[in-house]
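Q: sequence and computational prediction follow.
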Amino acid sequence: MSILKSMQDTLTYRGRLQINVTSEITARPVPDATVQISYTGVPDSTLEEVTTDTSGQSETLELAAPPLEYSLNPQIEEQPYSEYTLDITAPGYEPMSIAGAEILPDVTAIQNVQLRPLADNEAENVFVIPAHTLYAEYPPKIPEDEIKPMNETGEIVLSRVVVPEYIVVHDGSPRDTTAQNYYVRYKDYIKNVASSEIYATWTENTIRANVLAIMSFTLNRVYTEWYRNQGYDFTITSSTAFDHKWIPERNIFDTISVIVDELFANYLSRPNVRQPILTQYCDGRRVQCPNWMTQWGSQALGEQGYSAIDILRYYYGDDMYINIAPEISGIPSSWPGYTLSQGSSGDKVRQMQEQLNVIAGAYPAIPTVTVDGIYGPGTAAAVTKFQSVFGLPQTGTVDYRTWYKISEIYVGVSRIAELT
């Protein structure tokens, strides 16, 4: 207990953790899953044991974390987050262990867990989350041209920028044939990378600038089919020397998640260039990179009150601007262009009500609504509960973020239902 007492004495701040458990096969929530939480490295130190509700969610827990200053000051060498191990079990599912879940002070860590149905061998699925890229040593990015030649091979694959529903992530360097490929939802990928590459305690505009850079880089890989044109069967890698850091089963953070939900169709452009710009960056403490954004530098500018686009132009030049993709894959219908609220009516309201009812079939905490195309108090209440379950501001209105989150969950739940 001396190690445990020492950790409790040094971790004087508090962060929050919320766990969401779903089935890998059906995408539906897993109720009555048990989650035991302990300090990583002190496995017998169970601190909390929680059970998921009908939405597959735990209560939000408060856990010890290091001082906030550690993640805000590049001169401080101390680890700015605490690490916890989560052991998840549920009847009918293979157990899972995740070691190294990161808790930062004053923000909520979100641990999404997908459990596999029990097979003949009850093997535990074990994941160990490596250290954050700003804390540990990782290979620096190999410089590339920010605009790719598209006419040398005669292969222009896409005529316009499309936000993909899924991308294929190669969990290693490109030529590592032993590395596994993962199919990952685009938004989930961006949230994972941003949580791995920057600290969620940074200013909102700093997070926005870094998310935009990560998305633009990723969409450049998608648009140019960079790896597929070299004979590979994936979209992007998890190697920091080639792309961004992406980590299987790592937790994300609420401050990053809401910004990605808002910005996910955006990317960075230069005048008269069709493709998203390959916006490269480095940490700015261990590695310097002239003409690229530095992550620590972007935080300093954010603290000085710079907007996201001003941070990006500070590093990439004044001719950088934010663009929006004209097409988003995998959604039944695009956002109507205005917020739906009480008093709204029409086909878009009806479509949203139909989708909410399908979701309510999987998430019983969300009430069903009358599908009449009229946005009344019942629809507002169902939307508010949906927003509560899926980590959105609980406004009771359907803005851009809420519309696309409803679409995303609806597609996940209904697609699996069709397959079965």
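A: Cool, the structure landed.

Q: only C-alpha atoms from now on, for both contacts and neighbour counts.
A: Noted.

Q: now the spatially most central residue of the chain: how far from residue 135?
A: In the chain, the centroid-proximal residue (Cα atoms, centre = their mean) is residue 191; its distance is 1.9 Å. As for residue 191, its distance to residue 135 is 18 Å (criterion: Cα to Cα, to the nearest Å).

Q: cool, residue 273 as well?
A: 35 Å.

Q: for residue 388, same thing?
A: For residue 388 relative to residue 135 (Cα to Cα), the value is 33 Å.

Q: quick one: which of these two has more around it?
A: A direct count of neighbours by other Cα atoms under 10 Å for residue 388 and residue 135 places residue 135 higher, at 18 against 15.

Q: one more to weigh against that first structure:
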Amino acid sequence: MYIPPLKAAQTEETDEGKLRLYVVSALRNQPIEDATVTISYSGEPNSVIEEVKTDASGMIPELTLPAPPLEYSMAPSEYQPYSEYTIRISRDGFENLDISGAEILPESTAVQRAVMNPSTPENSFEDIVIPAHTLYGEYPPKIPEEEIKPMNTSGEIVLSRVVVPEYVVVHDGVPTNPSAKDYYVRYRDYIKNVASSEIYATWPKDTIRANVLAIMSFTLNRVYTEWYRNKGYDFTITSSTAFDHKWIHGRNVFESISEVVDELFDNYLSRPGVRQPILTQYCDGERVQCPNWMTQWGSKYLGDQGYSAIEILRNFYGDNMYINAAEEISGIPASWPGQPLDIGSSGSKVRQIQEQLNAISKSYPALPSVNADGIYGEATQNAVREFQRIFGLPATGVVDYPTWYEIQDIYVGVTRIAELV
């Protein structure tokens, strides 16, 4: 059953949001310098309001753009709570890229990663169209499932422990559509994409945390039970809201959501005596009702009242819901040392970070190289701060938990021989 479409409405743009964009090549995630980026309102692609160039790190200067009033995203409304922009990117040697429908929310920073393919005689243009946000547009509601999958069927449970995967394979359609494309997506990028598609970045931080935990637990249940592979499919999860969550190829994510995912990405939800992550289903709570599930708007209102993430989750799923941590993070060269690295730190973990930053600097020339001596001095601090600036992390110069894993991810991306695309 499909949700009835909302009344279309013109929104008055009285607030502002920010756009941070960086452009990389599909070949090993190399930054693309000197690409021309034009920004226009969606529906008026020839009415350019900004034109900028990318720097050596593939970045453009952060832009401030008009957005609708904040209150449109704070309660269900017939008015669209975000502005839509078309981003057009061109660079010699690459296919021209258009991203239509990029979302700008008020008082929020949108982060757009644009991936350009080398041009070929057959292809010179790629067009990505971002559909409406799930809280505003028309999407099928979730088909209910049991939150805990049976474990007594031979072969159904393949993994012996909960592992955060390096990649998930997203089938961009319903499971039975063989023509839908499959995408290899980094796990953290997948979670950021889904959360940016299903909740608003303007919501309270603990509301965002609660929803991100529910999305991650659901996803890790699909990974742990190999749900689709045991049905004969070659993918991890789908982009259909009827079966899983809405993932949108090429869409922007939001900084406030990205920060929460980086903080929590090895977590999931569990119940006592249950090994698998809980399949935490939810609905919007306004157009669709779902007893015993979390509702997105309900979680927002509890966040407004000062509820913590676990209090929000237990309000919907019961008091025996707990936050757990995965036993392994796949594809990571080295695990978190257990405490931040800062001025005065020393040892093998510092040396490893220095060596990884030097490897990354070969692809990102704005990142200074450092002496890999295992001593965290000012030069290392400055290199870490520049890394954080380039990759959208708080520029503290301290290797905290999110920075550690971002360095690991980028290091793997720029040094592996054959990047999955």
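A: That came through, no problem. Please read all numbers here as calculations on a predicted model, not as lab measurements.

Q: before we move on, back to that, surely the residue nearest to the centre of structure 1 meets residue 262?
A: No - shown here, residue 191 of structure 1 and residue 262 do not form a contact pair, counting by Cα atoms under 8 Å, at 11.7 Å.

Q: quick one: map residue 25 of structure 1 onto structure 2.
A: Counting by TM-score structural alignment, residue 25 of structure 1 corresponds to residue 27 in structure 2.

Q: check which helix or strand the nearest residue to its match once chain neighbours are set aside maps to.
A: Distance criterion Cα to Cα, 6 or more residues apart in numbering; nearest residue to residue 27 of structure 2, sequence neighbours excluded, is residue 419 at 7.1 Å. According to DSSP states H and E, residue 419 of structure 2 maps onto no helix or strand at all.

Q: equivalent analysis for residue 38 of structure 2, please.
A: Using DSSP H and E, the element containing residue 38 of structure 2 is strand 36-41.

Q: now residue 122 of structure 2
A: Judged by DSSP H and E, residue 122 of structure 2 forms part of no helix or strand.

Q: ok, how many other residues are close to it?
A: Residue 122 of structure 2, neighbours per other Cα under 10 Å, totals 6.

Q: so it versus residue 28 of structure 2, what's the distance?
A: Taking Cα to Cα, one finds residue 122 of structure 2 at 22 Å from residue 28 of structure 2.

Q: please apply the same query to residue 239 of structure 2.
A: 25 Å.

Q: check residue 321 of structure 2 too.
A: Taken as Cα to Cα, the span from residue 321 of structure 2 to residue 28 of structure 2 is 40 Å.

Q: cool, and residue 81 of structure 2?
A: For residue 81 of structure 2, the distance to residue 28 of structure 2 - Cα to Cα - is 36 Å.

Q: neighbour count for these two, which is higher?
A: Shown here are residue 81 of structure 2 and residue 28; by other Cα under 10 Å, residue 81 has more neighbours (28 against 19).

Q: wait, what's in contact with that one?
A: 11, 67, 68, 69, 70, 71, 72, 73, 105 (Cα atoms under 8 Å, 6 or more residues apart in numbering).

Q: one step back: pull up the aligned stretch in structure 1 for the helix or strand following the strand holding residue 38 of structure 2.
A: Using DSSP H and E, the next helix or strand after strand 36-41 of structure 2 towards the C-terminus is strand 48-53. The aligned range for strand 48-53 of structure 2 in structure 1 is 46-51, by TM-score structural alignment.

Q: perfect, that will be all.
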